[in-house]
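Participant: Only the shape, not the letters, is given here:
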């Protein structure tokens, strides 16, 4: 059963402490587009099935990554795509989105997702922590 769009965005907004739903929407799109480029096969399809349709489509038609990005480069890439972002704010944005993705995916699928990603991504899937 996929999470509804409003519930997904509310989750991201709450975790990221964004002022508006639009802010949550913007970061969700960027992070999912970058994530989708790193996932393949049934894992990507299963995750898409658990996300709201808007975000499932982004995940399934991702920005093409020439190579898997290390967590640090994923953060830099996210910062580059979000207007006015820094690496510190991008790290927060990623945590807000990916912790929501992990909640939607459940533990088993999140584990499978992490197996497809370079080492260190488990930290990005945690809740954002104020620094």
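Facilitator: It's in. The shown structure was predicted, so the numbers you read here are calculated from the model rather than taken from an experiment.
Participant: rest of the way, CA atoms for contacts and neighbours
Facilitator: Fine.
Participant: quick one, longest helix in the protein?
Facilitator: With secondary structure taken from DSSP state H, the chain has its longest helix at helix 87-116.
Participant: Pull the distance from it to the chain's centre.
Facilitator: Relative to its chain's centre, helix 87-116 lies at 5 Å (Cα atoms, centre = their mean, to the nearest Å).
Participant: Determine the set of other helices and strands touching that helix.
Facilitator: Counting contacts by 3 or more Cα pairs under 8 Å, 6 or more residues apart in numbering; DSSP states H and E, helix 87-116 packs against helix 5-16, helix 21-36, helix 41-50, helix 71-81, helix 121-124.
Participant: the inter-axis angle of that helix versus helix 21-36?
Facilitator: Computed with axes from the mean of the first three to the mean of the last three Cα atoms, to 10 degrees, the direction of helix 87-116 lies at 40 degrees from that of helix 21-36.
Participant: quick one: buried residues of helix 87-116?
Facilitator: 87, 89-105, 109-110, 112-113 (16 or more other Cα atoms under 10 Å).
Participant: Put this next to the first one:
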């Protein structure tokens, strides 16, 4: 069941407290492009199927990652891609986007996604995992 763009973007805008929709869109595009570079196989395809088409395409056609980014480096990369962002604001952008992604994914898929990612990503998704 694919969600429509505004159904995805509205909670991103709300959680990120963005004044304008374009800020939420920019954050979503950057975060999903970076995330897509780190997910492979069935999990990436399943997650894409649960996102609006325009965001699914970003997730499925990322820039290739040379190596998996730690959660800390993911934050730094996001800050580098969003004009004027600091690591603190990048963490805010990531949380706004990935918490909505986690809601769309559901528990079972999120568990499998987190197994693919380096430690620490559970907090970026606002989805802490038991140690």
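Facilitator: Cool, got the structure. Here the structure is a predicted model, which is why all the values come from computation and not from measurement.
Participant: Got a TM-score for the pair?
Facilitator: Overlay of the two chains. TM-score (TM-score structural alignment, normalised by the length of the first structure): 0.95; 127 aligned residues with a Cα RMSD of 0.8 Å.
Participant: any chance of the helices and strands packed on helix 87-116 of the first structure in CSV, plus mean neighbour count and distance to residue 64 of the first structure?
Facilitator: Formatted as CSV, these follow (neighbours: other Cα atoms under 10 Å; distance: least, Cα to Cα, whole Å):
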stretch, mean neighbour count, distance to residue 64 of the first structure
helix 5-16, 19, 24
helix 21-36, 21, 8
helix 41-50, 17, 14
helix 71-81, 18, 12
helix 121-124, 17, 19
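Participant: Between the ones you listed, which one is closest to residue 62 of the first structure.
Facilitator: helix 21-36 (4.7 Å; Cα to Cα).
Participant: what about the closest one, how far off from the second structure?
Facilitator: Following the fit onto the second structure, the mean deviation recorded for helix 21-36 of the first structure is 0.2 Å by mean Cα distance after the TM-score superposition for the first structure.
Participant: Just name whatever secondary elements that helix is in contact with.
Facilitator: Contact here means 3+ Cα pairs under 8 Å, 6+ apart; on that basis helix 21-36 of the first structure packs against helix 5-16, helix 53-60, helix 71-81, helix 87-116.
Participant: do you know which of these lies nearest residue 40 of the first structure?
Facilitator: Of these, nearest to residue 40 of the first structure by Cα to Cα is helix 87-116, at 7.9 Å.
Participant: The closest one vs the second structure - mean distance after superposition?
Facilitator: Mean deviation of helix 87-116 of the first structure relative to the second structure after superposition (mean Cα distance after the TM-score superposition for the first structure): 0.4 Å.
Participant: relative orientation of that helix and helix 71-81 in degrees?
Facilitator: Interaxial angle of helix 87-116 of the first structure relative to helix 71-81 (the same axes, to 10 degrees): 130 degrees.
Participant: what about residue 83 of the second structure, how many residues close to it?
Facilitator: Residues lying near residue 83 of the second structure (other Cα atoms under 10 Å) number 9.
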